[in-house]
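Student: test case, fold it:
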Amino acid sequence: MPSIDDGPPHHRHTSKDDMTEVESAHRERAIARDRMAMDPPIDTLVGLLASQAVSAPDREFLRFAEGSWTFGEVDDWTSRLARRLVAEDGVSAGDRVAIMLPNVVQWPIAWLAILKAGGVAVPVNSSYQRADLEFVLRDSGARVIFTDAAHTPLVAEVRAANGDLEDVRIVEAASRGELDQYPADRPMVVVSGDTLANLQYTSGTTGFPKACMLTHDYWTRLGWVCANAADLGPDDVVLTSQPFSYMDPQWNTSLCLTIGAPLVVLPRFSASGFMADVRRHRATFCYVLGSMPTLLFKQPPAPEDRDNDLRLVLCSAIPVALHAELEQRWGAPWREIFGMTETGADLVSLPENTADVGSGRLGQPVPTKQVRVVDPEGREVAEGESGELITSGKPMMLGYWNRPEDTARVLRDGWLHTGDVAVREADSYRLVGRIKDMVRRGGENIASAEVERVLERDDAVVATAVVGVSDELFGEEVKAFVQLAPGVEESRATAERIIDGARNQLARFKVPRYVEFVADFPRTPSERVSKPALKARAAEHPGTTYDLRPSRTDGN
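Tutor: Next comes the predicted model:
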């Protein structure tokens, strides 16, 4: 693999053949950029899998710790499972089916089988606790949930405690051999690009988690855009380590279905082992986000760092000060890609855009998107001035599930309002902040209101306000300002008891690390807590802040 520091051009001899190769590479890149603007030739995930199963049935598709499966094997397995869902579980077109599994092969198998049955997948974070799971099952209306033995007791507890959820059917993840009695051809269900594929939960712009309605076209178009932006093909190897319930392993799956390449899925992200896995699997492409680049860079340098096959790393929020050093250390370009669950991909810095390195720029709009920076009245601001980043085009969610008011607030006149504050610089964009009342911890969007709701269930708590505070590793950490009921002692023991109660109801990344007790809250005229005033007051007159950081393993 060519390294970044091959030396200045005058130190190298360039032959006519070399020039031909360079010109050919430039032509290929131009063609790839042009293809980004085109509609993908196949507009359903089901169709992509069927096409690869015919054209390359023996080519490797999924590689997990427990084994490897070809396109043909995955097509057979998912068709039989889809038949089982229809015959045994009564799944029909439009039915929602939840998936609560860790990173095992049954996750993408369940996803693709649900889609073949005409159902709608509802990914559930496998670290969710009771409150999280209750909310998602009730809000989505899921009739069936795929899970495993480790999570079945939690699902059973939720069903038993909630009469409206008692009929949710539990399907334990099965091996391929357990489905031999079902036909190997998929159900005769009409699926098109406009067919709803996922209810993908996100904290959105404000408030409780909302489900983005994502179609087959959304996923196939996202895979198509990323494949051409990164110039990937069947000889590449894609690697992911995020939980499969997140967006990233799912669009990586669509990407690999598009290009006919294998997807390597690690059980979890481990900063100490990640690059060893990249080398072992000969990965050529990966996507990282949040605190992952910093965690990777903090690992001790090793002589074999550049001994890898990486051609490109895409990242969201590359640390500006580390950008050039990340490229130098591992010998591959790192480039920004910007998008949201609602929008897929909006901006991307292409591999050849070396001027973006260390600039914080997000690149240019993908050809199927339009991007603007506007003031609160929707007027475009001048270059160099800050405003809200808004975007339109495809891919794009249909809207939020069962939330027309939230959809109308975010999608206005064909433009999605991201809640991010950006600056336009020439033909690129740079983020400078966020409008939304969110905490963004290590790539996770955490709705403050959701955490506040759980904390306020405690009898000792009158009211809370959850904010993000700066953190070197995760970008932000979760801090809770807590007003206690009269007579409750303001102590570390009280803080620990309240947070311990939240641990049983919230995913680990949502649990506040810091607690500060307050006598009251500054409020707006509409009686909402004024968080800017609260932060200012805490900075000017800081109270006792309890750091309740739990012991954590590498990468968490």
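
Student: make it CA atoms for all contacts and neighbour counts henceforth
Tutor: Fine.

Student: now the longest helix along the chain: buried residues?
Tutor: Identified as the longest helix of the chain according to DSSP state H is helix 16-36. For helix 16-36, the neighbour count (16 or more other C-alpha atoms under 10 Å) marks Arg29, Ala32, Arg33, Arg35, Met36 as buried.

Student: next one: the residue lying closest to Phe517 once chain neighbours are set aside from Leu115, what distance?
Tutor: Setting aside the residues directly before and after it, Phe517 is nearest to Val482 in space (C-alpha to C-alpha, 6 or more residues apart in numbering), at 4.8 Å. Val482 sits at a distance of 44 Å from Leu115 (criterion: C-alpha to C-alpha, to the nearest Å).

Student: related to what we said a few turns ago, now distance to Arg311 too, for the buried residues of helix 16-36, in JSON lines please.
Tutor: Below are those laid out as JSON lines (distance: C-alpha to C-alpha, whole Å):
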{"residue": "Arg29", "distance to Arg311": "14"}
{"residue": "Ala32", "distance to Arg311": "16"}
{"residue": "Arg33", "distance to Arg311": "17"}
{"residue": "Arg35", "distance to Arg311": "20"}
{"residue": "Met36", "distance to Arg311": "19"}
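
Student: which members of those are the farthest-apart pair?
Tutor: Arg29 and Met36 (10.8 Å; C-alpha to C-alpha).

Student: helices of the stretch 151-300 of the chain, start to end?
Tutor: 152-161, 216-229, 247-259, 274-280, 292-297 (DSSP state H, counting those that start in this stretch).

Student: quick one: list the elements packing against the third one.
Tutor: Right, helix 247-259. helix 45-55, helix 216-229, strand 238-240, strand 263-265 (3 or more C-alpha pairs under 8 Å, 6 or more residues apart in numbering; DSSP states H and E).

Student: and the angle from the longest one to helix 16-36?
Tutor: Calculated by axes from the mean of the first three to the mean of the last three C-alpha atoms, to 10 degrees, helix 216-229 forms an angle of 160 degrees with helix 16-36.

Student: picking that back up, can you list contacts of the longest helix of the chain?
Tutor: For helix 16-36, contacts defined as C-alpha atoms under 8 Å, 6 or more residues apart in numbering pick out Trp224, Val225, Asn228, Ala229, Asp231, Val366, Pro367, Thr368.

Student: my guess is the last one meets Thr391, correct?
Tutor: No: contact status for Thr368 versus Thr391: not in contact, 10.5 Å apart, counting by C-alpha atoms under 8 Å.

Student: and these two? Which one has more around it.
Tutor: Thr391 (24 against 17; other C-alpha atoms under 10 Å).

Student: measure that one to Ala142 for me?
Tutor: 31 Å.

Student: now the helix or strand harbouring Pro108, how far from the centre of its chain.
Tutor: Remark: Pro108 resides in helix 106-116, with elements defined by DSSP states H and E. With C-alpha atoms, centre = their mean, to the nearest Å as the basis, helix 106-116 stands 18 Å off its chain's centre.

Student: run this one through as well so I can compare:
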Amino acid sequence: MLLTQALHTAAQLYPEHPATLCHGRERTYRQALQRVARLAAGLRNHGLEEGGRIAILALNSDRYQEGLLACWWAGGVVNPVNIRWSAGEITYSLEDSGARVLIVDDQHLPLLSQVLASLRHPPLLVYAGEGATPSGMLGFEALIAESAPIADAGAGGESLAVILYTGGTTGRPKGVMLSHGNLLSGVLMRLADLPPVAGRVGLSVAPLFHIAGLASAYARILTGASNIYLPLFDALQVLETVQRERANEILLVPTMLQALLDHPRFAEFDLSSLERVLYGASPISAALLDRAVAGLPSAGFVHLYGLTENGGQISANPPCNHKADGGLSRSVGRPTLGQWVRIVDEQGHEVPRNTVGELIARGPSVMQGYWNRPEDTAATLRDGWLYTGDAAYMDDSGHLFVVDRIKDMIISGGENIYSAEVENVLARHPAVALCAVIGVPHDAWGEAVYAVVTLKPGRQTDAEGLIRHCREALAAYKCPKSIEFRESLPLSGAGKILKRDLREPYWQSVRQGASA
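Tutor: Okay, here's the model as predicted:
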């Protein structure tokens, strides 16, 4: 199970079909294969060894796709860096993964000096931007032009393919290890349930450092489809691109979907080419989903549910369940082919249908573990089962409904945010005695980061000051959107903050509305 096999097959069966469209460039699968083989050669010529780590800090582009494939062609392991991270967070992922090559674009050049200043082992820098190659860096296009193609290293199966960093309960991001087999089987299981659309033109706006964006883009390579890349989500650009390129498929998080529908020019565009809209990564309101289905009548809507730790997908809710009556559209669907799913109690025993418990999953896409985190791995992978931390139930027909999260993860605008990471930063402020971070309902983002803080006696600060403090260490999306000051926080007998008591008033009205 080689990830590069998809490129070999696409170049053999669809050599003149566009592989990528980006910045006015169109490259066929025949051209893509040659460029990937040459780029892999260039990386090997500059010291990349099999199993070596390559980090990519860039916006979505055709070069990003080529960088992924070239890394695997050379037998390497990719660390797709979160573009919304601060310099310190980026540095941590590079050090932790042991990245020896960093591919960077124009957008992120200004961060390089901060990142490099803290690295003990500065990586080889490869410039993948649109301008002249800066001093001290290798040019992406020059590496391709100057290198003779090499044979595919043939890395596959259980060989590590990617380290995807996600939030950590200890305050540091955790590197999810996915093998070639994990990624490829996850995509194949999705395609078994959701065969590719006939038009074979997909628009990639979900970031490639997320498993959802990465898996969706790879699925198109696997089926010989075209990936149209936009660097960042912009509602007007998406509308224009769908109409101009007659895109058939798109993956959106709910905030993106809402932005499209809210755009004042939405009705002006012909979006009838869209046959499939994939959505997921964060909660979606019933009102937004109903509005989207009505606004894009030609498209079949598919809800994808999964985790980075499971290759991005556990279940899929197909278009046939997205009807006006709204019943099964609230489900995350049934387990995809090859996935084993159970709902269990705290002792790991399976519970009866329609009973809420923790959703656990097993299958070939489940991660190998967390990079350098044996204790976290043991807590999450038990007897071959992935414990998701999501509270859910399965109805009598096998449909899954996720009702809450057992872990303290917050999903805001499709981004995973772990409360402990934010709390660790807040706790470093000299005025903070105790703090708790929770997710509260938000109409646009699904959830918003909300902090409850008690101050040390005699110390003073305000919400704006604490938010500024957080922004110095964290990406903006992780910082609290609002802060409440209290005299005390609810504690258990063991002295643990009872976050469920803090969350309850905010989510009670949401649950009442859902059951009405």
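
Student: wasn't the residue nearest to Phe517 of the first structure part of a strand?
Tutor: Yes: membership of Val482 of the first structure in a strand is supported by DSSP: H, G, I helix; E, B strand; the rest coil.

Student: quick one: contacts for it?
Tutor: Residues near Val482 of the first structure by C-alpha under 8 Å, 6+ apart: Val461, Val462, Ala463, Thr464, Ala465, Val515, Glu516, Phe517, Val518.

Student: what does the helix holding Pro108 of the first structure correspond to over in the second structure?
Tutor: Aligned using TM-score structural alignment, helix 106-116 of the first structure spans residues 63-73 in the second structure.

Student: who touches the matching stretch?
Tutor: Residues contacting stretch 63-73 of the second structure (C-alpha under 8 Å, 6+ apart): 3-4, 32, 35-37, 39-40, 54, 56, 58, 77-78, 103, 128, 151-155, 161.

Student: residue closest to the middle of the second structure?
Tutor: Nearest to the mean C-alpha position of the second structure, counting by C-alpha atoms, centre = their mean, stands His210 at 2.3 Å.

Student: can you tell me what that one aligns to in the first structure?
Tutor: Counting by TM-score structural alignment, the partner of His210 of the second structure is Tyr246.

Student: ok, which stretches of the stretch 351-500 of the second structure are strands?
Tutor: Under the criterion DSSP state E, counting those that start in this stretch, the stretch 351-500 of the second structure carries strands at the ranges 357-362, 369-370, 381-382, 385-394, 400-405, 409-412, 415-418, 432-442, 446-455, 482-485.

Student: give me the contacts around the last one.
Tutor: Strand 482-485 of the second structure is contacted from outside by Val449, Tyr450, Ala451, Val452, Val453, Thr454, Leu455, Ala463, using C-alpha under 8 Å, 6+ apart.

Student: what's it aligned against in the first structure?
Tutor: Going by TM-score structural alignment, strand 482-485 of the second structure sits over residues 514-517 in the first structure.

Student: measure how far the matching stretch is from the centre of its chain, please.
Tutor: The chain centroid and the centroid of stretch 514-517 of the first structure are separated by 29 Å under C-alpha atoms, centre = their mean.

Student: just to revisit the earlier point, in the second structure, what range does the longest helix of the first structure match?
Tutor: So helix 16-36 of the first structure is aligned with nothing, judged by TM-score structural alignment.

Student: do stretch 364-372 of the first structure as well
Tutor: With TM-score structural alignment applied, stretch 364-372 of the first structure matches the range 334-342 in the second structure.

Student: from Val36 of the second structure, how far off is Ala153 of the second structure?
Tutor: Separation of Ala153 of the second structure from Val36 of the second structure (C-alpha to C-alpha): 12 Å.

Student: compare those two (neighbour count), which wins?
Tutor: Val36 (28 against 16).

Student: and the more buried one, what's its match in the first structure?
Tutor: Under the alignment defined by TM-score structural alignment, Val36 of the second structure is paired with Thr78 of the first structure.

Student: quick one: the strands in the stretch 1-150 of the second structure?
Tutor: Under DSSP E, counting those that start in this stretch, the stretch 1-150 of the second structure gives strands at 18-22, 25-28, 53-57, 77-80, 99-104, 124-127, 138-139.

Student: who's in contact with the residue lying closest to Leu266 of the first structure once chain neighbours are set aside?
Tutor: Among residues not flanking Leu266 of the first structure along the chain, Ser241 sits closest, at 4.8 Å (C-alpha to C-alpha, 6+ apart). Listed by C-alpha under 8 Å, 6+ apart, the contact set of Ser241 of the first structure reads Pro249, Val265, Leu266, Pro267, Arg268, Phe269.

Student: now the first one. Nearest residue, chain neighbours left out?
Tutor: Excluding the flanking residues, the one nearest Pro249 of the first structure by C-alpha to C-alpha, 6+ apart is Thr240, at 6.1 Å.

Student: need the contact list for the one you found.
Tutor: Asp248, Pro249, Asn252, Leu263, Val264, Val265, Leu266, Cys286, Tyr287.

Student: what separation do you get for the equivalent of the fourth one over in the second structure and Ser216 of the second structure?
Tutor: Under the alignment by TM-score structural alignment, Leu263 of the first structure pairs with Asn227 in the second structure. The span separating Asn227 of the second structure from Ser216 of the second structure equals 9 Å under the rule C-alpha to C-alpha.

Student: more neighbours, those two?
Tutor: Asn227 (28 against 24).

Student: wait, that one sits on Arg25?
Tutor: No: Asn227 of the second structure lies out of contact with Arg25 (C-alpha under 8 Å); the separation is 11.8 Å.

Student: restricted to buried residues, select the contacts of stretch 63-73 of the second structure in PyMOL.
Tutor: This is how PyMOL selects the buried members of those, with burial counted by 16+ other C-alpha under 10 Å:
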select buried, resi 3+4+32+35+36+37+39+40+54+56+58+77+78+103+128+152+153+155+161
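
Student: in TSV: the strands of the stretch 1-150 of the second structure, plus distance to His349 of the second structure.
Tutor: Output for the strands of the stretch 1-150 of the second structure, formatted as TSV (distance: least, C-alpha to C-alpha, whole Å):
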stretch	distance to His349 of the second structure
strand 18-22	47
strand 25-28	51
strand 53-57	40
strand 77-80	36
strand 99-104	41
strand 124-127	50
strand 138-139	55
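
Student: tell me who's in contact with Glu423 of the second structure.
Tutor: Per C-alpha under 8 Å, 6+ apart, neighbours of Glu423 of the second structure: Cys435, Ala436, Val437.

Student: map it across to the first structure for me.
Tutor: Checking TM-score structural alignment: Glu423 of the second structure goes with Glu452.
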